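[1] this one's sequence-less:
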């Protein structure tokens, strides 16, 4: 359908006319940074404030302006991946900081030209077979790819920059310590890790806090790596990983943790998710959910991310999350918002990926590399200027499950162990 809309716009709007409309749109919406666009006829068009960040891009194809007008949030990334939009000056990071800051207003204005199309509908219904397919699309990529840009422990979620000048390894270690402090762990406790990834958090909790952990994942690749790491660490008796959906879990646990998985649950399944937590959590147990959210009201998934990177993914508003928690009967015992921490995490990842870009191209190809660098840069921009953040929600079944104040979190972090 969207391809039909682009072709229709292209036939209705000749190249220079479409570019004139695109330029007018940019003139009204670029209010952060300074953008220069070189059109297919080699004319330069300047937009923005005249202040940093600065970026210059070239659009070579006269038909591209109509495509961008049809769906700017989707097409900008695809044009970059395909080589139809190229950087002449500045960095991709600079360009996307400018673009993401303008995207909200740009998308609203561009909608009048999209009336031909069915509105974008993110695939939020997420039964187990679809959940497995969505996970495989992203997380079953080569382990070697992820080792190019992640920290040594393969933490693929927001780090915790407590002081602001930490290395990526230090910030990821502090993230694990911060979450552990909120879980109130002690030796012998049974922990369920929903979305256990490559196993780093589960192994850290078992090593440092003397707990037993069951991790569940839907990624075959991550499962194999996590099990191998547990065997290498000699922790197979206390850390077990399973290829299983959280909805298939039937045991009872003293603590439940989920880091970076809730974005894949799907809005129709939020109550199902929190009902599962209530069912699986011991009467005096504690759960911590760490996930990406948005500061504004409910909205749409980003169409480019949904199509190319995380199919079915969605970053919820807190109102959507709390509506489900309230119906589950769980207590919300603490909420923390991490604002720029993920922007810093993504900056580190992007810099590391660029340093290993040749190896990434050898694993995949140039188009994949352009997709991946765009993904890291556009996500960083979304956290810096686009309204995304990370929330940590602590939950319990019993109002008395935790101390009256949060002092225990700081005390546990300072000690490093319970």
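    Yes, it's here. Please read these numbers as outputs of a predicted model, since none were measured by experiment.

[2] only C-alpha atoms for contact and neighbour calcs from this point on.
    OK.

[3] Leaving out the residues flanking it, which one is nearest to the most centrally placed residue in the chain?
    Note on the chain: the residue nearest the mean C-alpha position is residue 292, at 6.2 Å, using C-alpha atoms, centre = their mean. Ranked by C-alpha to C-alpha, 6 or more residues apart in numbering and with sequence neighbours excluded, the top spatial neighbour of residue 292 is residue 390, at 4.4 Å.

[4] Are we agreed that the one you found is in a strand?
    Yes - assessed by DSSP: H, G, I helix; E, B strand; the rest coil, residue 390 belongs to a strand.

[5] Could you measure from it over to residue 342?
    7 Å (C-alpha to C-alpha, to the nearest Å).

[6] same question, residue 276
    Residue 276 is 28 Å from residue 342, where distance means C-alpha to C-alpha.

[7] Might one say that residue 23 is in contact with residue 48?
    No - using C-alpha atoms under 8 Å, residue 23 is not in contact with residue 48, being 11.6 Å away.

[8] So between those two, which is more surrounded?
    Neighbours of residue 23 and residue 48, each counted by other C-alpha atoms under 10 Å, are more numerous for residue 48; the result is 21 against 18.

[9] Can you get me a residue count around the residue nearest to residue 292?
    Residue 390, neighbours per other C-alpha under 10 Å, totals 23.

[10] Equivalent analysis for residue 250, please.
    By other C-alpha under 10 Å, neighbour count at residue 250 equals 10.

[11] from what I can see it touches residue 280, true?
    Yes - with contacts counted by C-alpha under 8 Å, residue 250 reaches residue 280, the gap being 6.9 Å.

[12] thinking again about what came up before, between residue 276 and residue 342, which one's more packed in?
    residue 342 (24 against 17).

[13] Was I right to think that one contacts residue 159?
    Yes - applying C-alpha under 8 Å, one finds residue 342 in contact with residue 159, separated by 6.5 Å.

[14] ok, second structure coming up, stack it against the first:
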């Protein structure tokens, strides 16, 4: 076996039960023998060298290309052993630290997300076949962290709870508030606000597939007069808006464009307006995007540290009024996605091919383990432009969340805006 790889595994793995089979068929086991046995096979000497020298890119890449196989257990099981042992210190070896420093130095170039480049990046991921996303997302196609109010909540329940949780923080204190949804996806969040809170929503996306589905859903729900979806860059959107919501889009902005993002938000948000930003974040200092994710899944993407977000928003005159850190919620969300994808793997293979399925398996497993054992969380940050735009205690959030929960639990026939108002008046 490659000597560098052996040295790395000797120093990394102390618990668990991981067997590595090298290209010559030689087997070696690491860990203390506890837990489920997992076995990885390297099919070529080049694969061993690749993982030894650049594991953050090459392990997933080589698995995707068939140069590495998991012959006992799953990719998730293998990554779980690695990350439980390593925590945040996967790149602790000197040559890995050197690579990381180079990537940090180059990140503004890699994340140079001009409007044209941003559109290409979005199309790379979000303009994949809609049938693919149907295989593992919930019915509303929420492709961001769900909110598990109960450990046994279904994915559908947790995604509905996420929309409710966000809506409560936006403080809809009157009808017909004008809302900008930056990165509207397939329209789920905007349609929720239009339907349950009588909001006038403008949702913007750079994905043709998402736009077509969002527009169709608005028409089918009879909400086209309240929910308008556009193919538009956030930098081109004009206000004013009473509320701004952005869920799972900030990860695509790029660290060099944070000031521009918050400048635009501050410009289009009314003086008494409220903004809610929901984004993946890291709880440690600024870093870089995982090499495999950046190359194959989300080009131009970056997970920010809280300090980076705060500094940029402060420079544009926005006031941070609330921060919540969601821990483990995204790991549980990804577990649902990963299990659903694997249950429909043959259908995904029919849409694409075996290489794509391996890529997606690695992406979902690596993401879940990162939220369980590395440095990833989700930030929900509330901003205003005035200190008196919101109540001075957080009680209104819980009260509104309870109210919306009652609305969400009503039969479908009593769920449009008119019926909601009549029911609330009767209560």
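    Alright, I've got the coordinates. From a predicted model like this one, the values you see are computed outputs, not experimental measurements.

[15] Give me the TM-score for these two chains.
    Here the TM-score for the pair of chains, by TM-score structural alignment, normalised by the length of the first structure, is 0.92; 400 aligned residues with a C-alpha RMSD of 1.7 Å.

[16] Tell me the residue in the first structure aligned with residue 384 of the second structure.
    In the first structure, residue 384 of the second structure lines up with residue 396, judged by TM-score structural alignment.

[17] Now residue 199 of the first structure. Nearest residue, chain neighbours left out?
    Residue 199 of the first structure sits nearest to residue 226 (C-alpha to C-alpha, 6+ apart), 4.6 Å away.

[18] What is the neighbour count of the residue opposite that neighbour in the second structure once aligned?
    The alignment partner of residue 226 of the first structure in the second structure, by TM-score structural alignment, is residue 214. Counted with other C-alpha under 10 Å, residues neighbouring residue 214 of the second structure total 25.

[19] Residue 214 of the second structure sits in which helix or strand?
    According to DSSP states H and E, residue 214 of the second structure maps onto helix 208-220.

[20] Where is the longest strand in the second structure?
    Using DSSP state E to define each element, the second structure has its longest strand at strand 269-282.

[21] For it, give the aligned segment of the first structure as residue numbers.
    Aligned using TM-score structural alignment, strand 269-282 of the second structure spans residues 281-294 in the first structure.

[22] residues in contact with the aligned residue in the second structure for residue 161 of the first structure?
    For residue 161 of the first structure, the aligned position in the second structure is residue 148, judged by TM-score structural alignment. Shown in contact with residue 148 of the second structure (C-alpha atoms under 8 Å, 6 or more residues apart in numbering): 157, 158, 161, 162, 329.

[23] Let me know how buried the third one is, in neighbour terms.
    Applying other C-alpha under 10 Å, we find 21 other residues in the vicinity of residue 161 of the second structure.

[24] Check the contacts of residue 148 of the second structure against residue 93 of the second structure and report the nearest one.
    residue 329 (30.7 Å; C-alpha to C-alpha).

[25] In the stretch 1-150 of the second structure, what residue spans correspond to helices?
    Assigned by DSSP state H, counting those that start in this stretch, the helices in the stretch 1-150 of the second structure fall at 3-12, 45-53, 55-64, 75-86, 94-105, 107-110, 115-126, 130-136.

[26] Residue 177 of the second structure is nearest to which of those helices?
    helix 115-126 (28.1 Å).

[27] so that closest one matches what in the first structure?
    By TM-score structural alignment, helix 115-126 of the second structure lines up with residues 128-139 in the first structure.

[28] ok, the residue opposite residue 60 of the second structure in the first structure once aligned - contacts?
    With TM-score structural alignment as the criterion, the equivalent of residue 60 of the second structure in the first structure is residue 77. Contact analysis of residue 77 of the first structure by C-alpha under 8 Å, 6+ apart lists 304, 371, 374.

[29] And the contacts of the longest helix along the second structure?
    As assigned by DSSP state H, the longest helix anywhere in the second structure is helix 354-373. By C-alpha under 8 Å, 6+ apart, the residues outside helix 354-373 of the second structure that reach it are 60-61, 63-66, 75-76, 79-80, 83-84, 87-88, 293, 297, 327-328, 330-332, 334-335, 337-338, 341-342, 345, 348-349, 376-377.

[30] residues touching the residue nearest to the centre of the first structure, list them.
    Counted by C-alpha under 8 Å, 6+ apart, residue 292 of the first structure has contacts 260, 262, 263, 315, 316, 388, 389, 390, 391.

[31] just those residues now: which is nearest residue 328 of the first structure?
    Among the contacts of residue 292 of the first structure, and counting by C-alpha to C-alpha, the member closest to residue 328 of the first structure is residue 262, at 15.8 Å.

[32] If we ignore the residues flanking it in sequence, what's nearest the closest one?
    Residue 262 of the first structure's closest residue in space is residue 291 (C-alpha to C-alpha, 6+ apart), at 5.9 Å.

[33] In contact with that neighbour, which residues?
    Counting by C-alpha under 8 Å, 6+ apart, residue 291 of the first structure makes contact with 259, 260, 261, 262, 263, 390, 391, 392.

[34] What is the equivalent residue in the second structure for the first one?
    Residue-level alignment of residue 259 of the first structure against the second structure, with TM-score structural alignment as criterion, gives residue 247.

[35] Give the aligned range of stretch 313-321 of the second structure in the first structure.
    Under TM-score structural alignment, the match for stretch 313-321 of the second structure is residues 325-333.

[36] In that stretch, which residues are buried?
    Neighbour-count burial for stretch 325-333 of the first structure flags 325, 328, 330, 331, 332, 333 (criterion: 16 or more other C-alpha atoms under 10 Å).

[37] How about stretch 257-268 of the second structure?
    Within stretch 257-268 of the second structure, judged by 16+ other C-alpha under 10 Å, the buried ones are 257, 258, 259, 260, 261, 262, 263, 264, 265, 266, 268.

[38] Which two of those residues have the greatest separation?
    257 and 268 (16.9 Å).
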